[in-house]
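1. predicted structure and sequence below. I'll ask about it afterward.
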Amino acid sequence: MSLIKGLHHAALRCCGKAEMDSVIEFYCRVLGMKRLRTWGEGNQAGSMLDTGNGVIELFSDAEPGRRPEQVDHIALATDKVDERVAACVKEGLAVTMVPTDIVVPSEIPYALRIAFVQGKAGEIIEFFHER
């Protein structure tokens, strides 16, 4: 029996409340997530967004000058990789890997369509579709 039930959340530190609000607005409006809860004020603010089967937790207290890619990447499951990337491009986000079909040569070949963009706080977002 596994002691782990699944991934609960990935955390992302934003440089201030304004950046955090921009990240929340993007994830909710463009990617369709829902805000679960918000707390605190200014550089002590936080929020949780519902991904559908996990949570992205945001904090507003990152140090200015923090490096992008603090989290290696956040993989979001979707049936519409190309459409999600197009929505991100419309928002001005940089595409770091265009939508691509791959097969991971595991015991049972794992066919995927994936793409990567850089998010509003420097995070890398992967759109991930199991074929």
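-> Thanks, I have the structure now.
2. rest of the way, CA atoms for contacts and neighbours
-> Fine.
3. list of residues touching stretch 51-62?
-> Residues from elsewhere that reach stretch 51-62, judged by CA atoms under 8 Å, 6 or more residues apart in numbering: 7-17, 19-20, 33-34, 42-50, 76.
4. from those, which would you call buried?
-> 9, 12-17, 19-20, 33-34, 43, 45-50, 76 (16 or more other CA atoms under 10 Å).
5. try this one side by side with the last:
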Amino acid sequence: MLLGFEHVGMTVSDMDRAVAFYCDLLGLKLALRKQVDRGEMGFFDTGTGMLEVFAPTTKTVDRFRDVPNHEAGLRHITFAFSSVDEKFAELEAAGIEVVERPRDAFHKEMIQRVAFVRDHDGILVELIERAPGRTS
């Protein structure tokens, strides 16, 4: 029996910068951070699942590559906020790379507002407001 969504794993170039972005700016909670073989691991709690982050000790972590439409792969990670406009303004003021400013969403049944930014490694992060009445 399925219990729920657990986590998505990703690689970053610097754990301190990941904590600063995902915890300090986006509001995730650092549940675990520790040294492991070949790097450092962190588990960031969203309240409804986790983001597993690995920062290798190597200094040659390449910037995130957007997945072309004709390739399989993960395209972005998404976090829901009570106000996309407020969160976006906070991120923009902090100097976070903007991809798409807040706008009304295309799939109004699921999402009311949407915006896109990139973290320090270029990972595409979608910010959304859920459609009215939607709880998950």
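-> Ah, there it is. Nothing here was measured: the structure is a model prediction, and the numbers come from that model.
6. re earlier: which of the contacts of stretch 51-62 of the first structure fall within strands?
-> Counting by DSSP state E, the part of those found in strands is 9-13, 34, 46-50, 76.
7. just the closest of those residues to Gly119 of the first structure, please.
-> Closest approach between these and Gly119 of the first structure, by CA to CA: Leu12, at 10.8 Å.
8. just the helices from the second structure, written as ranges.
-> Assigned by DSSP state H, the helices in the second structure fall at 15-18, 84-93.
9. out of those, which is closest to Asp66 of the second structure?
-> That would be helix 15-18 among the helices of the second structure, by CA to CA, at 18.7 Å.
10. next, the buried residues of that closest one.
-> 15, 18.
11. onto which residues of the first structure does it map?
-> Mapped onto the first structure using TM-score structural alignment, helix 15-18 of the second structure spans residues 20-23.
12. buried residues in stretch 99-106 of the second structure, which are they?
-> Of all the residues in stretch 99-106 of the second structure, those buried under the rule 16+ other CA under 10 Å are 102, 105.
13. residues in contact with that stretch?
-> With CA under 8 Å, 6+ apart, stretch 99-106 of the second structure has contacts from 84-85, 88, 111-118.
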